[in-house]
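Participant: Kindly return the folded structure for what I paste below:
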Amino acid sequence: MKKVIMIIAVAAILVGCKGKGTRVQISDSVDKFKVEKLFVVDSITVYRFYDQGNAIYFTNRKGRVDATHSEYNPVTHTYNDEVNETLCEGD
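Facilitator: Next comes the predicted model:
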C-alpha cells in the first residue's frame, strides 16, 4: 500500500512540473512567439516560449535579461544548459 501511495505521489509531482503557464500579450515580436508567464519571485517574472521545438526560458527585470537554452546530447544522454545574459543601459 505504501508503494502505491508513493508511486501516485511521484506521478502527481512529475505531471505537475510540466504545467502550463499563463499566456501573455505579444507586443513587439516579429515571429509572433507564444510567450507564457510561468511565475514571479521577488518581483522578477519568469517567461517561457518555444523556438523550433526548444523551450526558451527568460527573466525580465530592469536592466537585465537572462535566457536559458537546453540542448540534449544523444551521445552522453545528458542536457547542456546555456545561459545568455544581456545587460541593458538604463533609460
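Participant: alpha carbons only for contacts and neighbour counts from here, please
Facilitator: Will do.
Participant: measure Val15 to Val83 for me?
Facilitator: Val15 sits 26 Å away from Val83, going by Cα to Cα, to the nearest Å.
Participant: Looking at these two, which one has more neighbours?
Facilitator: The neighbour count for Val15 versus Val83, taken as other Cα atoms under 10 Å, is higher for Val83 (13 against 10).
Participant: which residues of this structure fall in helices?
Facilitator: Remark: helices assigned in the chain by DSSP state H are 2-17.
Participant: quick one more, to check against the first:
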Amino acid sequence: MENRDPDDPKGLIREAYKIDGISDGECRSILVDWALSLPPEADQPAVAARLSGRPGYPVDHPMSILLAAAATPGAGGTGRRGGRAGRLAS
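Facilitator: A predicted model of the protein is given here:
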C-alpha cells in the first residue's frame, strides 16, 4: 500500500501537477476536492502553504498559484453574510 501524504490524502494535488496543460478551472475543481478531503480540524491555509512550497512544484503552475492564494488566511472570503443574518446585521 502506498504511503499517504497527510497534506494531500488522496494525492489530488500531486496528480494535478502531472497533467499537461491543466487549466485554472480544472485546478480550482481539484483544489475544492482536496480541501474537502482534509480532516475538519486541519489548518487549511497552513497545509496549502506547505504544499505550495514543495520542491518540484513549479511556481508558475496554475495549482501553485491557487495554493499560494489558499495559504492566505481568509482568502476569498468577503466577510459578507447572506440570508437572514445578512439582513439583520446592520
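Participant: Fetch the TM-score of the aligned pair.
Facilitator: Remark: TM-score between the superposed chains equals 0.26 [TM-score structural alignment, normalised by the length of structure 2]; 45 aligned residues with a Cα RMSD of 4.6 Å.
Participant: Does anything pack onto whichever helix or strand Leu51 of structure 2 is part of? Which helices or strands?
Facilitator: According to DSSP states H and E, Leu51 of structure 2 maps onto helix 44-52. Applying 3 or more Cα pairs under 8 Å, 6 or more residues apart in numbering; DSSP states H and E, one finds that helix 44-52 of structure 2 contacts helix 62-70.
Participant: now the angle from the helix it packs on to helix 44-52?
Facilitator: If you take axes from the mean of the first three to the mean of the last three Cα atoms, to 10 degrees, helix 62-70 of structure 2 sits at 150 degrees to helix 44-52.
Participant: Would you mind identifying the next helix or strand past helix 62-70 of structure 2?
Facilitator: Reading on from helix 62-70 of structure 2 to the C-terminus, the next helix or strand found by DSSP H and E is helix 83-88.
Participant: Check which residues of that following helix are buried.
Facilitator: Within helix 83-88 of structure 2, no residue is scored as buried using 16 or more other Cα atoms under 10 Å.
Participant: helices and strands around that helix, which ones?
Facilitator: With 3+ Cα pairs under 8 Å, 6+ apart as the test, helix 83-88 of structure 2 has no helix or strand packed against it.
Participant: which residues does the closest residue to Glu82 of structure 1 other than its chain neighbours contact?
Facilitator: Nearest residue to Glu82 of structure 1, sequence neighbours excluded (Cα to Cα, 6 or more residues apart in numbering): His69, at 5.1 Å. By Cα atoms under 8 Å, 6 or more residues apart in numbering, the contact list for His69 of structure 1 reads 54-57, 81-83.
Participant: Let me know the closest of those residues to Val41 of structure 1.
Facilitator: When the contacts of His69 of structure 1 are compared for distance to Val41 of structure 1 (Cα to Cα), Tyr57 wins out at 14.5 Å.
Participant: what's the burial count for that closest one?
Facilitator: Neighbours around Tyr57 of structure 1, by other Cα under 10 Å: 20.
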